[in-house]
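Colleague: after the sequence you'll find the predicted model.
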Amino acid sequence: MTRYALGIEYDGGEFLGWQRLSKPGEPDPGSLQAALEHALSFVADAPIDTVCAGRTDAGVHAACQVVHFDSDAAREPRGWMLGVTSRLPPAMCVRWCLPVADDFHARFSARARRYRYRLLNRPVRPALERQYLSWERRPLDAAAMHRAAQALLGEQDFSAFRTVHCQAPHARRDMQAIAVRREGEQVVFELQANAFLHHMVRNIVGSLLEVGAGERPEAWIGEVLRGRDRTLAGPTAPPEGLTFLGPRYGPEWGLPAEVLL
């Protein structure tokens, strides 16, 4: 058996999220994992199970989701990449495939994960790129949101920013970097942490928007964090603007530069 790592790109708008919604081999109503495993199994001519670096919700996109799987099928990495992509829906592709060490694990070997949230800030909703942009009609102060967001840095309890449906055993996460900037009519949020909770990024963005619109002071974000109460935070931002940029690994795994720390 050889273990392979894949870099997967997808538009999540057509899917119900990453996680398989049925048992292997059974019809699946629309998960990304099921679509990938179906394509991999066709190329391998045998059932294939996958493990991803981080599960994304319905409507969330990925620039480079990392997945690993094991197979004894005699295929070159290029054959996996092109063969699997040919069997995937148009909204998914395999960007790269590499054989990796047997102890590589897409989830547990990752040291960090990065997300980007893009929002159009103008009075009129978007027509172009609307599937990749959220929208806020209220004028936003990106600099104020950036300053407020710095209260989230470091290892802290993020209970205030996770959904009640989150299944993580605890809410402590290490926020390694967070930035908010304006690019013309767009506001861009970028976050990197060792791991994220369910809806954590979207709940943070939704709360920062309250600050950016002038409805809350900058210090409020820190107060919400310390309160550890989801009901005190802002609303959950829509999924369209969120893209999982990918996990980050140490150089010992020999993966492409875009997923290395």
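Modeller: Nice, I can see it.

Colleague: C-alpha from now on. contacts and neighbour counts both.
Modeller: Will do.

Colleague: the spatially closest residue to Ala112 that is not a sequence neighbour: neighbour count?
Modeller: With CA to CA, 6 or more residues apart in numbering as the criterion, Ala112 has its nearest non-adjacent residue at 4.0 Å, and that residue is Asn194. Residues near Asn194, counting by other CA atoms under 10 Å, number 16.

Colleague: list the residues that contact Asn194.
Modeller: Taking CA atoms under 8 Å, 6 or more residues apart in numbering as the definition of contact, the neighbours of Asn194 are 110-113, 173-176.

Colleague: Pro123 now?
Modeller: 136-138.

Colleague: among those residues, which one has the most neighbours?
Modeller: Neighbour tally across the contacts of Pro123 (other CA under 10 Å): the maximum, 18 neighbours, falls on Glu136.

Colleague: second structure follows, compare the two:
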Amino acid sequence: MTRVALGVSYNGQAYSGWQSQLSGNTIQDKLEAALARFATHPVSTLCAGRTDAGVHGLMQVVHFDTKLDRPAASWVRGTNTFLPPDIAVQWAQVVPEGFHARGSATARRYAYVLLQSPVRPSVDAGRVGWVYRPLDHDAMLEAASHLEGEHDFTSFRASACQAKSPVKTLRPIRITRRGAQTPHPGLAWAPCYWRFEFEANAFVHHMIRNIMGCLVAIGQGDKPSRWMGQVLQAKSRDAAAPTFSPDGLYFLGPCYDARWGLPERTAAYDWLP
């Protein structure tokens, strides 16, 4: 048997998340169906990190085993032939039997893209979150600092979470802004995009969307920055803000040891604000 790893990108708007469901309307279902048609045998995949309905992936990594011996480029082109246009294999690589898409990952990376504008999204609807009121960059950065390091993230954990432990190690959250500084005529303030970048050894279910809900509440002045620390210490989901929209959440991909020789980014990265 040969073990093959794939890097997969997808727009999650039309799907019920990553993990296979009876409906068949998931990224995993579509990918495995395409692989089966190309390989002419059933294919079962394991991924680096499951994503929810509406969440996008820029470099989801999966692996599967096959008896076939085909060039890497053939796996890319052949599988993409049978995939819908909003899912694409970006790269393929034969890996050692000891590689595991989830188990070999040392960290996971996500980005959340948020539109701050008096006007709702249009061409980017479903691909960005949206806030109407302006955000305070310094307040959000100060709030985010309370989450750095190893903590019990129970307050940001969905009730359906299957993780064995809520204790995760989160690197400093990077928050950047891109857009005009001067309001356009007829608008109360200048629209802009915010990008929030997250990296941790692992995440509990809805962790980023629940953190985003808190950061937005603080950025809009509804809560002080120190509130984030209070939420963390409460170890109760009831202490945090409501779960934020999945629309602007992107799984950037897992991190692996260099010995596996896998790509660290794809072309799909470069369009994201």
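Modeller: The structure has been received and is ready for your questions. Since we're looking at a predicted model, the values are computed, not measured.

Colleague: ok, back up a step: of the contacts of Asn194 of the first structure, keep whichever come out buried.
Modeller: Among the contacts of Asn194 of the first structure, those that count as buried by neighbour count (16 or more other CA atoms under 10 Å) are 110, 112-113, 173-176.

Colleague: what kind of secondary structure is the equivalent of Ala163 of the second structure over in the first structure in?
Modeller: In the first structure, the residue matched to Ala163 of the second structure (TM-score structural alignment) is Ala168. Assigned by DSSP: H, G, I helix; E, B strand; the rest coil, the conformation of Ala168 of the first structure is coil.

Colleague: just give me the neighbour total for Ala168 of the first structure.
Modeller: Ala168 of the first structure, neighbours per other CA under 10 Å, totals 11.

Colleague: now Gly184 of the first structure
Modeller: A count of nearby residues for Gly184 of the first structure, using other CA under 10 Å, gives 8.

Colleague: swap in Asp257 of the second structure?
Modeller: A total of 11 residues lie near Asp257 of the second structure under the criterion other CA under 10 Å.

Colleague: aligned partner of Ser109 of the first structure in the second structure?
Modeller: Checking with TM-score structural alignment, Ser109 of the first structure has Ser104 as its match.

Colleague: ok, its match touching Tyr256?
Modeller: Yes. Under the contact definition of CA atoms under 8 Å, Ser104 of the second structure touches Tyr256, with a separation of 6.5 Å.

Colleague: most remote residue from the first structure's center?
Modeller: The outermost residue of the first structure, judged by C-alpha distance from the chain's mean C-alpha position using CA atoms, centre = their mean, is Ala74 at 31.5 Å.

Colleague: mind telling me what that one corresponds to in the second structure?
Modeller: Per TM-score structural alignment, the equivalent position to Ala74 of the first structure in the second structure is Asp69.

Colleague: quick check: closest non-adjacent residue to that match.
Modeller: If the residues on either side of it in the chain are set aside, Asp69 of the second structure comes closest to Thr2, at 7.4 Å by CA to CA, 6+ apart.

Colleague: need the contact list for the one you found.
Modeller: 65-69, 94-95, 97.

Colleague: the residues you listed, buried ones only, as a ChimeraX selection?
Modeller: Only the buried entries of the contacts of Thr2 of the second structure go into this ChimeraX selection, using 16+ other CA under 10 Å:
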select :94,95
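
Colleague: ok, which stretches of the first structure are strands?
Modeller: Assigned by DSSP state E, the first structure shows strands spanning 2-10, 51-52, 61-71, 92-100, 112-121, 134-136, 154-157, 172-183, 186-193, 242-248.

Colleague: much appreciated, bye for now.
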